[in-house]
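Chemist: all I have is the shape, not the residue letters:
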């Protein structure tokens, strides 16, 4: 059978096979989802994407060793913070990390993780880098996007080389929010509506979030924040 015939048969099979969907109580790993048209459903899952802001300019202008250490430091801090807040890391993609939060307090925990990641960049990565590098001219910045929606985990690829794809608005919106500028943390109104007072207001009842209109996404209501949450 030629490659064209094999691909044609497989695509036709994918489109003609009904989906077998099960409800998930935990965030699944790839081996938890079958290779056929099978999916795991997560109700109102919160998705977080954390990304380095301006990394292209960094790799163009700095030594590769410096850029590699920035990547490793950022992703290590982000991963540790996400896990400390009960998030499940689902993917690393270059200089970004994706995580999913489910169950009680999921929006609060995701937002705290975002604000803690921002703190790590300010208080750890940007300061400790100066012990090794004369790079005071380069400020390392992050940007995090968070949304909430129903999700389906689908296993894609070929046998022996596959991974999960997350089908649902939150996975797309959270990723797209990281393309915005001006603030390190962006959330949708749906996430903002789930937050408790502790993640809505800072010291002296200062409002932590500023309402914005996402003009490129049908004027969707979103919020941004320049606040951080210290790590102890």
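Modeler: Received the coordinates, thanks. Quick caveat: nothing in here was measured; it's all calculated off a predicted structure.
Chemist: going forward, measure contacts and count neighbours with C-alpha atoms only.
Modeler: Fine.
Chemist: now do the same contact list for the most centrally placed residue in the chain.
Modeler: The centroid of the chain falls nearest to residue 49 when counting by Cα atoms, centre = their mean (1.5 Å). Under the criterion of Cα atoms under 8 Å, 6 or more residues apart in numbering, the neighbours of residue 49 are 96-99, 144-146, 174-175, 178.
Chemist: can I get these in JSON lines with distance to residue 228, secondary structure and neighbour count?
Modeler: Compiled in JSON lines, those are given as follows (distance: Cα to Cα, whole Å; DSSP: H, G, I helix; E, B strand; the rest coil; neighbours: other Cα atoms under 10 Å):
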{"residue": "96", "distance to residue 228": "19", "secondary structure": "strand", "neighbour count": "21"}
{"residue": "97", "distance to residue 228": "19", "secondary structure": "strand", "neighbour count": "22"}
{"residue": "98", "distance to residue 228": "19", "secondary structure": "strand", "neighbour count": "25"}
{"residue": "99", "distance to residue 228": "19", "secondary structure": "strand", "neighbour count": "24"}
{"residue": "144", "distance to residue 228": "12", "secondary structure": "strand", "neighbour count": "32"}
{"residue": "145", "distance to residue 228": "14", "secondary structure": "strand", "neighbour count": "30"}
{"residue": "146", "distance to residue 228": "15", "secondary structure": "strand", "neighbour count": "33"}
{"residue": "174", "distance to residue 228": "19", "secondary structure": "helix", "neighbour count": "24"}
{"residue": "175", "distance to residue 228": "20", "secondary structure": "helix", "neighbour count": "21"}
{"residue": "178", "distance to residue 228": "17", "secondary structure": "coil", "neighbour count": "25"}
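Chemist: this is the comparison structure:
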């Protein structure tokens, strides 16, 4: 069978094969979903944490320095995600994706984002400045995006080289939010804002930590941004 024939056969199978789906209560693993049309449905909150201006970083600085920035930021983000009950589902270059389940999923995801903001400024940037002192003026900027929705989790790829694909509004929107203005480190959808606990909405002085914005690129949806952080 030629490569063309092999591809045509598999694509035809995917479109013709009926789906087997089931509701899930835990984040599925690679071996819990089959490569055929098999999927798990979840109600989940998705967080993306993304370094901003990483192209300028790799173009303008030494490769080892860029690698150190990637490693330190992603290490802090990963540890904070796990501490808040999130599950890391992907590393993609300079960003990380996490899934949260359960009744407090929105609060946990937002608290994660605010803690990442604190760690980026008070751990990664501080240690960088202390180590390199006058040798660099690099400032780390990042954005976390958070959304919640129904998720359809399937497996994609080929045998021996496959991964889970997360289909739904939340993965798509969270990734897009993480690409917005980095002067506001955290962006969340209205669905997340409406469902999260008040402890994640107001600062210790009673001030609302969030500002409503109109997302013109997405049909004028209301989204919320914050410059606040949650200290570790």
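Modeler: Thanks, I have it. What you see is a predicted model, and the numbers here were worked out from it, not measured in a lab.
Chemist: TM between them?
Modeler: Taking TM-score structural alignment, normalised by the length of the first structure as the basis, the two superposed chains have a TM-score of 0.97; 230 aligned residues with a Cα RMSD of 0.9 Å.
Chemist: for the residue nearest to the residue nearest to the centre of the first structure when sequence neighbours are not counted, give me its contacts.
Modeler: Spatial nearest neighbour of residue 49 of the first structure, excluding adjacent residues (Cα to Cα, 6 or more residues apart in numbering): residue 98 at 4.6 Å. Residue 98 of the first structure sits next to 47-50, 89-92 when contact means Cα under 8 Å, 6+ apart.
Chemist: swap the cut-off to 6 Å and go again
Modeler: Neighbouring residues of residue 98 of the first structure by Cα atoms under 6 Å, 6 or more residues apart in numbering: 48-49, 89-91.
Chemist: between those, which is nearest residue 182 of the first structure?
Modeler: For these, the minimum distance to residue 182 of the first structure (Cα to Cα) is 16.6 Å, reached by residue 49.
Chemist: could you look up the SS state of that closest one?
Modeler: Here residue 49 of the first structure is strand, with the state taken from DSSP: H, G, I helix; E, B strand; the rest coil.
Chemist: check the gap between it and residue 196 of the first structure for me.
Modeler: Applying Cα to Cα, to the nearest Å, the value for residue 49 of the first structure to residue 196 of the first structure is 21 Å.
Chemist: host element of the closest residue to residue 168 of the second structure other than its chain neighbours?
Modeler: Setting aside the residues directly before and after it, residue 168 of the second structure is nearest to residue 151 in space (Cα to Cα, 6+ apart), at 4.9 Å. Per DSSP states H and E: residue 151 of the second structure is located in strand 142-158.
Chemist: just give me the mean distance for that strand relative to the first structure.
Modeler: With mean Cα distance after the TM-score superposition for the first structure, strand 142-158 of the second structure departs from the first structure by a mean of 0.5 Å once superposed.
Chemist: quick one: contacts for residue 204 of the second structure?
Modeler: Contacts for residue 204 of the second structure (Cα under 6 Å, 6+ apart) come out as none.
Chemist: what does residue 163 of the second structure give?
Modeler: The contact partners of residue 163 of the second structure, taken as Cα under 6 Å, 6+ apart, are 155-156.
Chemist: tell me the secondary structure at it.
Modeler: Following three-state DSSP, residue 163 of the second structure is assigned to strand.
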